[in-house]
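Asker: The following comprises the amino acid sequence and a computationally predicted model.
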Amino acid sequence: MIRKVLALLMALSLLPFAAWAQEEGTAEEPMVFPAFEAENLLDAEHRVTEAIFQEADLTLLNYWASWCGPCAEELPDLGELSALSEGRVQVVGVLLDGLTVSKDGESIERNEQEIEDALALMADAKAEYPLLMPEGFLGMLSSVITAVPTTFLINRDGELLGAVSGARSAEEWLELANSLLAEAETEMEAETETEAETETETEAETEAEAT
């Protein structure tokens, strides 16, 4: 498991975000998001795991910070996205400045003021989606982020489809999401047709051998 996580982080650090989707599209095996568990600041009683990706066709894992102006401006658009996509797309936030290393470097501490500021921003923007603490792999993933906000695109199977640096409008996100989902549906249809053709050929060969 640790080797898989390290390999994923190394791959992400070497791939420019803009080209990530194209580069990974040629891989035999897609990059799959590792298991994780994190606190949801909007629902502390229920921790969130990688199973959350199964709740929508596409998840936008949005890394942002309470001090980031473009991040705050994007919150209302992200809040609208689920409704605009008729539930096919969901947003999950990760608060980059929710945790910090202590001054002595020996422990991780909660940034209560930053957490309070972030929750206030979300409330003002009416952005009602999970906001996770950067724990475990979510915290490790933040080490490859070079711009804020950065959003990772993940399908229902937990496969990493790409990443986008910078803020976008709800319409821009919806256009990108629809494009990715349409491409995935086309690939699935092609695979189904190929499997059907293979099955037909196999049946024909079996009948020929029988005669």
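Answerer: Here it is on my side, so go on.
Asker: rest of the way, CA atoms for contacts and neighbours
Answerer: OK.
Asker: What is the host helix or strand of Glu185 packed up against?
Answerer: Per DSSP states H and E: Glu185 is located in helix 170-210. When contacts are defined as 3 or more C-alpha pairs under 8 Å, 6 or more residues apart in numbering; DSSP states H and E, helix 170-210 packs onto helix 69-84.
Asker: just to revisit the earlier point, what angle sits between the helix holding Glu185 and helix 69-84?
Answerer: Here helix 170-210 runs at an angle of 50 degrees relative to helix 69-84 (axes from the mean of the first three to the mean of the last three C-alpha atoms, to 10 degrees).
Asker: how about the strands in this structure?
Answerer: Ranges of strands in the chain, per DSSP state E, are 37-38, 48-49, 58-64, 89-95, 99-101, 108-110, 131-132, 150-155, 160-165.
Asker: for the ones you listed, which one sits closest to Glu195?
Answerer: Checking those against Glu195 by C-alpha to C-alpha gives strand 150-155 as the closest, at 22.4 Å.
Asker: can you tell me how far the closest residue to Val89 other than its chain neighbours sits from Trp67?
Answerer: Ranked by C-alpha to C-alpha, 6 or more residues apart in numbering and with sequence neighbours excluded, the top spatial neighbour of Val89 is Leu58, at 4.9 Å. For Leu58, the distance to Trp67 (C-alpha to C-alpha, to the nearest Å) stands at 27 Å.
Asker: adding another structure so you can compare the two:
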Amino acid sequence: MNILTRGMRHALYAVGLAVGLAAGAACADVSEGPAPDFTLKSNTGENLRLSEFRGEVVMINFWASWCGPCRQEMPLLDELYTQYQPLGFTILGVNVEEDSSKAKKLLEEIPVNFPVLFDNDSEVSKLYDVVAMPSTVLVDRDGNVRYLHQGYKPGYEEAYQQQVRALVRE
């Protein structure tokens, strides 16, 4: 049972984003540990499971259509995906909204080539303790969480690129 209304969740995400940005929480190395597995329906209608991507470097990007920094970041993530996908890298864009119709509309305006998944019940967001929009988790080829980014400001994509480059070389 979900006791938080959509408005309450939006407010919590906004507060989390503000706190993360005010604290300068761009990126944190996190203690290595297994990334929680999940299965979500994708924008193509198929179910995708994180564990199916074992052996690849995976960026999990939690986002929402109402999030300005998310919109700004999407085309940059798509460029990163295009550049590193041939080297065993993928992005799973996880939309956190109850109603995925707004996300689908945004994807018409800002199309991306990587899979977009819908976390309508916020189950996966809870697994990953998402408190800021966007939140980005980098998972290595062995399925371990290696980096966590909360929020987005122009320039963060340079850190993403350095980290992805290092992880695909491992």
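Answerer: Yep, it's here. These numbers come from a predicted model, not from an experiment.
Asker: what's the TM-score here?
Answerer: The TM-score (TM-score structural alignment, normalised by the length of the second structure) is 0.71; 142 aligned residues with a C-alpha RMSD of 2.5 Å.
Asker: quick one on the thing from earlier: looking at Leu58 and Trp67 of the first structure, which is more packed in?
Answerer: Using other C-alpha atoms under 10 Å, the more surrounded residue of Leu58 of the first structure and Trp67 is Leu58, with 25 against 12.
Asker: ok, the more buried one touching Asp157?
Answerer: No - in this structure, Leu58 of the first structure is not within contact of Asp157 by C-alpha atoms under 8 Å, at 9.3 Å.
Asker: Give me the neighbour count for Leu61 of the first structure.
Answerer: A total of 22 residues lie near Leu61 of the first structure under the criterion other C-alpha under 10 Å.
Asker: That one against Asn155, yeah?
Answerer: No - the pair Leu61 of the first structure / Asn155 is not scored as a contact, 10.7 Å apart, by C-alpha under 8 Å.
Asker: returning to what we had before: dump the strands of the first structure to a markdown table, plus distance to Val5 of the first structure.
Answerer: Below are the strands of the first structure laid out as a markdown table (distance: least, C-alpha to C-alpha, whole Å):
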| stretch | distance to Val5 of the first structure |
| --- | --- |
| strand 37-38 | 14 |
| strand 48-49 | 16 |
| strand 58-64 | 17 |
| strand 89-95 | 18 |
| strand 99-101 | 21 |
| strand 108-110 | 21 |
| strand 131-132 | 19 |
| strand 150-155 | 16 |
| strand 160-165 | 13 |
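Asker: For Glu183 of the first structure, find the nearest of those strands.
Answerer: Using C-alpha to C-alpha as the measure, strand 160-165 is the one of the strands of the first structure that comes nearest Glu183 of the first structure, at 11.1 Å.
Asker: That closest one vs the second structure, mean deviation?
Answerer: Strand 160-165 of the first structure, aligned to the second structure and superposed, deviates on average by 0.9 Å (mean C-alpha distance after the TM-score superposition for the first structure).
Asker: how about that strand, aligned to which bit of the second structure?
Answerer: The aligned range for strand 160-165 of the first structure in the second structure is 145-150, by TM-score structural alignment.
Asker: Let me see the contact set for the spatially most central residue of the second structure.
Answerer: Compute the mean C-alpha point of the second structure, and by C-alpha atoms, centre = their mean the closest residue is Asn61, 0.8 Å away. Counting by C-alpha atoms under 8 Å, 6 or more residues apart in numbering, Asn61 of the second structure touches Ile91, Leu92, Gly93, Val94, Pro134, Ser135, Thr136, Val137.
Asker: Can you list which of those residues carry over to the first structure?
Answerer: Compared against the first structure with both residues aligned by TM-score structural alignment, their matches' C-alpha atoms under 8 Å, these retain Ile91, Leu92, Gly93, Val94, Pro134, Ser135, Thr136, Val137.
Asker: Please give me every residue in contact with the closest residue to the first one other than its chain neighbours.
Answerer: If the residues on either side of it in the chain are set aside, Ile91 of the second structure comes closest to Met59, at 4.6 Å by C-alpha to C-alpha, 6+ apart. By C-alpha under 8 Å, 6+ apart, the contact set of Met59 of the second structure is Phe89, Thr90, Ile91, Leu92, Thr136, Val137, Leu138, Val139.
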